[in-house]
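**Q** sequence first, predicted coordinates after that:
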Amino acid sequence: MLRRSAFRLPRHPASVGLARLRVRDHLAVWGHTAPAEALDTAVLLVSELATNAVRHGPVREREFEVAVTVLADGSCFIEVSDAGVHDGIGRGLRLLDALAETWGVWHRGPHGRTTWALIRS
């Protein structure tokens, strides 16, 4: 079964923790808690992507969006969207390389970008 939730958060450092909490809660409510390593990986990657959105998002943009989807095979698809155009190569993107099955960036022209990651369970 496919389940998806998306929510917007203020571009503020406290929102990173809230993004982690909400993603963990959604996955738990959907029964997506095993293996624990996959759950922890999803939460860690959301944290890193939300941190990038908060740090590198444009000043005029006050929010960013987080989406979490559980696919039919149990994989977890994470998306974080913001209005920024910065393509950072920091720690967060190195974590994506190490922990995600695959990941990428959708450039949305003047509307910014969406960074996504697929985590296999």
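**A** Thanks, I have the structure now. Numbers count the residues shown, from 1 in each chain.
**Q** C-alpha only now, for contacts and for neighbours.
**A** Noted.
**Q** tell me where this protein has strands.
**A** When assigned using DSSP state E, the strands of the chain occupy the ranges 3-10, 63-70, 76-82, 102-107, 113-119.
**Q** enumerate every residue touching residue 61.
**A** Contact partners of residue 61, counting by Cα atoms under 8 Å, 6 or more residues apart in numbering, are 11, 82, 83.
**Q** so which of the residues you listed is the most crowded?
**A** In terms of neighbour count, residue 82 stands highest of the contacts of residue 61 at 26 neighbours, by other Cα atoms under 10 Å.
**Q** from residue 30, how far off is the closest residue to residue 83 other than its chain neighbours?
**A** Computed as Cα to Cα, 6 or more residues apart in numbering, the closest residue to residue 83 that is not its neighbour in sequence is residue 112, at 3.7 Å. To residue 30, residue 112 is 30 Å away according to Cα to Cα, to the nearest Å.
**Q** next up, a structure to set beside the first:
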Amino acid sequence: MTNDIGAPSAHAVPHTELTSPTRHFTMRFSSTPRGVRLARRLAGQRLDAWGVPYGSPAFDEVTLVVAELCANAVRHGRVPGRDFRLWLGADAVTVRVEVTDTGAEGTPEPASPGDDGEGGRGLLIVAGLAATWGWRERSDGPPGKTVWAEYSLRAGDRSASGGDRMRLNP
């Protein structure tokens, strides 16, 4: 994968991909609500196996980020007959979530705080939980994009959401 970010956005930040994740997981899922649920469940199982236990604040927050990014891929990046891809990577202090879709829809932008619509708050949730997040155009062929978020497990890098971060098992 390339480190290039797509077109500039007010919410696209420098790409800080983990240089050497000690653990990683990737899988393609159907672009359906069922695919989103399965992605969240499998991500949760993987996090628990990596030492981020079920029910911990870190577990809950990372699985919420996974669910929001996957739901956005299905809602805004869905192309009939095409899947989305979830990639998780982790080292001792960071979990990175990447979700790649095949839609040609524009840049991902969070809703404005004053928006009264029913949707559009998923990226606000991601921004509130993740240490950093952004997006880049898909570089491996078909149109699409990858939206990513990094979650810090260090207590000193806490987001405004609260809760103690967990360290991954080596």
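**A** Now that the structure is in, tell me what you want to look at. Being a predicted model, the structure only gives us computed values, none of them experimental.
**Q** nearest spatial neighbour of the one residue sitting closest to the centre of the second structure, chain-adjacent residues omitted?
**A** Nearest to the geometric centre of the second structure sits residue 97, at 3.8 Å (Cα atoms, centre = their mean). What sits nearest to residue 97 of the second structure in space, not counting adjacent residues and going by Cα to Cα, 6+ apart, is residue 88, at 4.8 Å.
**Q** what does that neighbour correspond to in the first structure?
**A** Counting by TM-score structural alignment, residue 88 of the second structure lines up with residue 68 in the first structure.
**Q** show me which of residue 112 and residue 30 of the first structure is the more surrounded one.
**A** Neighbour count, other Cα under 10 Å: between residue 112 of the first structure and residue 30, residue 112 has more, with 16 against 12.
**Q** so what does the more buried one match up with in the second structure?
**A** For residue 112 of the first structure, the aligned position in the second structure is residue 144, judged by TM-score structural alignment.
**Q** distance check, residue 38 of the second structure against residue 67 of the second structure.
**A** Taking Cα to Cα, one finds residue 38 of the second structure at 9 Å from residue 67 of the second structure.
**Q** tell me, how many residues neighbour the residue nearest to residue 146 of the second structure when sequence neighbours are not counted?
**A** Of all residues not flanking residue 146 of the second structure in the chain, residue 100 sits nearest, at 4.2 Å (Cα to Cα, 6+ apart). Applying other Cα under 10 Å, we find 24 residues neighbouring residue 100 of the second structure.
**Q** thought residue 46 of the first structure was touching residue 20?
**A** Yes: here residue 46 of the first structure lies in contact with residue 20, judged by Cα atoms under 8 Å, at a distance of 6.3 Å.
**Q** looking at the two, which has the bigger crowd around it?
**A** Per other Cα under 10 Å, whichever of residue 46 of the first structure and residue 20 has more neighbours is residue 46, with 28 against 20.
**Q** nearest to residue 104 of the first structure among the contacts of residue 61 of the first structure?
**A** Distances from residue 104 of the first structure to the contacts of residue 61 of the first structure, taken as Cα to Cα, are shortest for residue 82 (14.3 Å).
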